[in-house]
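Sharing a model that was predicted from the sequence below.
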Amino acid sequence: MKTNSLEQLGFNSNIYSTHSQLNREEWARVIAEHKERYLVQNEEGTFEAEIMGHLRFTAEDRTDFPMVGDWVQIMPFDEGKALIQQVLYRQNILKRQAIGKDGEAQYIASNIDKAFIVFSANRDFNLNRVERFVVLCYDANITPLLILSKADLVSQEDLHEMQLQILERFPELEVLTTKIDDEACIQELKLKIEQDKTYCFLGSSGVGKSTLVNLLLGEDKMLTLEIGTGTNRGKHTTTHRELSVMKDGGVLIDNPGMREVGMTSSSDAMEDAFPLIMELSEQCKFSDCTHQHEKGCAVIEAVHEGEISEEAYENFLKLNREQEHYASSEADKRKKGKSLAKMVKTVKQHKERF
């Protein structure tokens, strides 16, 4: 694996200023993770890394451990091996609710500037699902950009209709289309990538994320598999998250396909994703309006008048319920954790006394 400068990996003076007492060789970026074993890279090379014992034993939850995209402090101890001493810099975290685990989050990657949300125009385009990814991005203060891949596999009329639906539902969302073996589409996408920024690819399996990453990198780094013509379904071609650097600058993170996109979002993310509904909610008769059955609800009235589509309204209610359920489950887990910690402390004090 080639070596990149810290700047090519996304390093800048703002990041350095957070721990300016460290030498450059102590800084590294996490480029891959495999069950608490990591690959980190800096100007000295790429290292297989593990976290130091004190970091493992003082960690309170998953956020205290490194993740792909993090800047960490390392201590090389053998050829190609290093210990991770601490997480140095993490501006944001992209996350979703862990599948089948209430109140738990799955952390996707960190320090991301923009997310490319990829949907295949010929098979999995769904506005409600787009909305879920958009909310995830807004929750992490990440700018989303929608890519409709394989646009040459649908008619121009169908593609135009998709674009109109997107514009109506997400008027501020930037949209690009890509076609198979169309170099002009890749060049247009490259123009969206800045040298010192980090970009991640999100979407279902088989929508073409890894193919796009390979084309941007100029090499077949990510495994891709063809889609079966019978089922028209994608396969999990990316099995882990990996960070790569483009030849002309720009950092890319490919992710495994997501079948489920559970919400962990804050109220601010919902406001960003549903600006019209949030604006109208201020006109509701009751300040605690749930926008479901109350008389004098400006949101319900807008739905009846056709100002808000029924589909967007129903998806808003569903995502809001998921967000509230996650927040409630997370609060219960924190409460139980505090109670357990208090009990352990009491037992320890009792033993010391006797």
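That came through, no problem.

alpha carbons only for contacts and neighbour counts from here, please
Noted.

Point to the residue nearest the middle of the protein.
By CA atoms, centre = their mean, the chain has its centre lying nearest to Leu94, at 3.5 Å.

My guess is that residue contacts Ala105. True?
No: distance between Leu94 and Ala105: 9.9 Å, which falls outside the contact criterion (CA atoms under 8 Å).

How far off centre is the helix or strand containing the residue nearest to the centre of the chain?
Element membership of Leu94 [criterion: DSSP states H and E] is strand 93-97. Relative to its chain's centre, strand 93-97 lies at 6 Å (CA atoms, centre = their mean, to the nearest Å).

Comparison target, given below:
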Amino acid sequence: MNLTDLGYTDQIEATRKELQLEQFGIGRIVAEHKERYIVRTADGEYEAEITGNMRFTAQGREDFPAVGDWVALTPYDADFAIIHQILPRSSVLKRQAVSHSGEVQIIAANIDYAFLVQAVDRDFNLNRLERYLTICYSSNVSPIIVLTKTDLIDEQRITEIQDSITHRIKEVPVLAISNETHDGYEALNNVIEKGKTYCLLGSSGVGKSTLLNNLSGQNRMKTDVISESTHKGRHVTSHRELTILENGGILIDNPGMREVGIADTASGLETTFDEIISLAQQCRFKDCTHTTEAGCAILEAVEKGEIDEQAYENYMKMEREKSHFESTVAERRKRDKQFGKFLKNYKKKDIKNREK
């Protein structure tokens, strides 16, 4: 295997030279296990750790490697290496960290396309699709909607679901497939390009692992059945892992996500809800909250049926989440700055006392 098979390009090589990293080896993170990384290089795979300096200077989760990252490393024996630096990312998929207010969780890095996977029998949810779209657009990742388990419903219902998507979501490809019969797989394979990186986003039990197994031609990921009592999927995939497919495409699987928290997604919201954002410019008041104001162009469009009411409600909910996340981040930075100032003054006072 060479680096090109992993998605390495002339642009990445040019960046490596610009950063003067020629003395290091280059590899791509293919799996992560609690800050221990599996890095694939042209010479093979290494288990790797970051340097102490990288850990010490990291200001947040985004400063640590993630699956999909290109890294500069030094091998120390046949299967162990030290990571010295992360090469600049072309994209980074992220969401608000679960149970950690104001913090970001990295989903994957250097992604070209994201498959937004939903099962048509139970999981289908337009609001959740818009959340995934917002994450993609804010990360410079192109979305492709994939509807799975089409063998469980009839053609009429499939058409209804596809129509409901195109009514609210514009210019995003929609593919309908069955992991059991492989219907739709030809169209799916046709959109996967050699050397491009794709990732799977979706809830547990929608068929992501089975899809990966079928596309790779290997039984790489464990699969499980939907619980008959709860109608929910189990978290079979427990970590992110990069796989090279039979046709040369590169696919990253992800654990199922029950929560898709919005974080730092202003540009993503503008693209996902571009029709609503455009109407906002026509509101009577510049500081319109689009809730109760007279002369609100968005509310008028909702009343006339020109804007889907559920799309409007979903937009407002995500806008509130974004604002809350931004205010929480600002508060954290303020506290960190105050604490840093306190430490600085404490050290100065300590030095003066010692001099006396």
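Structure received. Computed from a prediction, not measured in an experiment: that's the story for all the values here.

re the thing from before, quickly note the distance from the residue nearest to the centre of the first structure to Thr63 of the first structure.
Using CA to CA, to the nearest Å, Leu94 of the first structure is found at 11 Å from Thr63 of the first structure.

Give the intersection of the neighbour lists for these two.
With contacts defined as CA atoms under 8 Å, 6 or more residues apart in numbering, the residues adjacent to both Leu94 of the first structure and Thr63 are Tyr107.

And the helices in the stretch 251-354 of the first structure, which stretches?
For the stretch 251-354 of the first structure, the helices defined by DSSP state H, counting those that start in this stretch cover 267-273, 275-281, 298-304, 310-353.

could you redo those as JSON lines and give each row distance to Gly228 of the first structure?
Putting these into JSON lines (distance: least, CA to CA, whole Å) gives the following:
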{"stretch": "helix 267-273", "distance to Gly228 of the first structure": "34"}
{"stretch": "helix 275-281", "distance to Gly228 of the first structure": "39"}
{"stretch": "helix 298-304", "distance to Gly228 of the first structure": "40"}
{"stretch": "helix 310-353", "distance to Gly228 of the first structure": "31"}
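
Which one of these lies nearest to Ile166 of the first structure?
Ranking the helices of the stretch 251-354 of the first structure by their distance to Ile166 of the first structure (criterion: CA to CA) puts helix 310-353 first, at 11.5 Å.

what packs against that closest one?
Helices and strands touching helix 310-353 of the first structure, by 3 or more CA pairs under 8 Å, 6 or more residues apart in numbering; DSSP states H and E, are helix 127-139.

List of residues touching the helix it packs on?
Here helix 127-139 of the first structure has contacts from 94-96, 115, 117, 143-144, 165-166, 169, 202, 261-266, 268-270, 272-273, 311-312, 315, 319, using CA under 8 Å, 6+ apart.

That helix vs the second structure, average offset?
Superposing on the second structure and averaging over aligned pairs (mean CA distance after the TM-score superposition for the first structure), helix 127-139 of the first structure comes out at 0.8 Å.

Now do that helix against strand 93-97, angle only.
Helix 127-139 of the first structure and strand 93-97 are oriented at 140 degrees to each other (axes from the mean of the first three to the mean of the last three CA atoms, to 10 degrees).

could you point out which element follows helix 127-139 of the first structure?
Going down the chain from helix 127-139 of the first structure, the next helix or strand is strand 143-149, by DSSP H and E.

what does that following strand contact?
Residues outside strand 143-149 of the first structure that contact it (CA under 8 Å, 6+ apart): 113-121, 134, 137-138, 173-180, 207-208.

Buried subset of those residues as a ChimeraX selection?
Selecting the buried subset of the contacts of strand 143-149 of the first structure in ChimeraX, with 16 or more other CA atoms under 10 Å as the burial test, is done by:
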select :113,114,115,116,117,118,119,120,121,134,137,138,175,176,177,178,179,207,208
